[in-house]
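>>> got a structure for you, letters missing:
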């Protein structure tokens, strides 16, 4: 029984956008996620399940996680500055309170049960905020230009220094990544229990590690944009397989 559990593909939940979208004759609000995210999960050996923004409470978050072996908090609009006690910068996005609430609940529950998780861009910022940290709302105010977000969907490729002996260094085999960057915000004061495990030469924080769980990582760059190097997704999928082995899902459900 144990081997059948450990050999099955782990199920990875990915949070999504809720935006106005057009398809054919329809122009409606819709939940969506760029294909590159779930392609990377599939290529790494996982099964991707998309999680739309929706009203949620702590019990509902636990129910969602009962069906998952891992979680990815994906990129997207800026986190509401009210969550970290600041007024919005003129260039901060209009808040998405439904998505903020969903990701807060899912991340909090995942941390409590030590479910493996990966934050990407906005996901790193959300992790920092729920741990009591804050954000730099407009990075050009600090670094002097828009090198981290050129706009028009054009990613900047910027070298990142990874801390030795970190989980991130282990996953990347101590290679120094060149991150695909598209963020006009950044980590400010670091939240409780988080370690900075990657930075740029400007001193911009590019990765955080939650120290008291087996696998809790968040990066500010977009690893899904470099499909030839899916090490972070493979790391998450491997951790999710281990989690699934020790938390077989059939023990979490009652018989009908």
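Noted; the coordinates are in hand. Quick caveat, the model's predicted, so the values are computed rather than measured.
>>> drop to CA atoms for contacts and neighbour counts, all remaining ones
Will do.
>>> so who does the spatially closest residue to residue 190 that is not a sequence neighbour touch?
Of all residues not flanking residue 190 in the chain, residue 133 sits nearest, at 4.9 Å (C-alpha to C-alpha, 6 or more residues apart in numbering). With contact set as C-alpha atoms under 8 Å, 6 or more residues apart in numbering, residue 133 has these partners: 84, 187, 188, 189, 190, 191, 192.
>>> alright, now check it against this:
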């Protein structure tokens, strides 16, 4: 069932971060909520992005050249993932900055908003920490 209280709290955090212009990284559900906060929609269920129910898998994502994400991870990379929802229509101002091989949007960013990045996977779960380091650099000024 929907987690309405959690949604309200996390949407308020997203709005506050965007209003304050502080660096923002949305991870998995956080990317989805960033998209929804800006008026986008979600595909409610996709196949092929969770190899085994309840277990993280991996797949590759390809960055869009010239994007914020490509500035952090310039080449195709394998990412730790477990999700069944994805971006359908991008929210206002968001652009896709990485895709899965099947065309699923895997990263989004807000070019007019400073350092705002959403990734569909869990960068904190893998060995490649470049996304996390990018956030730390942005937050450090």
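Looks like it came in fine. Here the structure is a predicted model, which is why all the values come from computation and not from measurement.
>>> With both chains overlaid, what TM-score comes out?
The TM-score (TM-score structural alignment, normalised by the length of the second structure) is 0.95; 141 aligned residues with a C-alpha RMSD of 1.1 Å.
>>> quick check, nearest of the contacts of residue 133 of the first structure to residue 154 of the first structure?
Distance ranking of these against residue 154 of the first structure, using C-alpha to C-alpha, places residue 187 first at 21.3 Å.
>>> isn't the closest one right next to residue 134, touching?
Yes: counting by C-alpha atoms under 8 Å, residue 187 of the first structure sits close enough to residue 134 to count as a contact (6.6 Å).
>>> For the two, list the residues in contact with both.
residue 128.
>>> before we move on, back to that, show me the subset of the contacts of residue 133 of the first structure that the second structure keeps too.
When you map the contacts of residue 133 of the first structure onto the second structure and apply both residues aligned by TM-score structural alignment, their matches' C-alpha atoms under 8 Å, the shared contacts are 187, 188, 189, 190, 191, 192.
>>> which stretches of the second structure form helices?
4-20, 29-37, 68-72, 130-139 (DSSP state H).
>>> between these, which gets nearest to residue 98 of the second structure?
Using C-alpha to C-alpha as the measure, helix 68-72 is the one of these that comes nearest residue 98 of the second structure, at 7.3 Å.
>>> ok, back up a step: by neighbour count, which of the kept ones among the contacts of residue 133 of the first structure wins?
If you count neighbours using other C-alpha atoms under 10 Å, the busiest of these is residue 187, which has 25 neighbours.
>>> so what corresponds to that residue in the second structure?
Residue 187 of the first structure maps onto residue 87 in the second structure when the alignment is built from TM-score structural alignment.
>>> In the first structure, what sits opposite residue 56 of the second structure in the alignment?
Going residue by residue (TM-score structural alignment), residue 56 of the second structure aligns to residue 155.
>>> mean deviation of stretch 100-108 of the first structure from the second structure?
Its aligned residues in the second structure lie a mean 0.6 Å from stretch 100-108 of the first structure after superposition (mean C-alpha distance after the TM-score superposition for the first structure).
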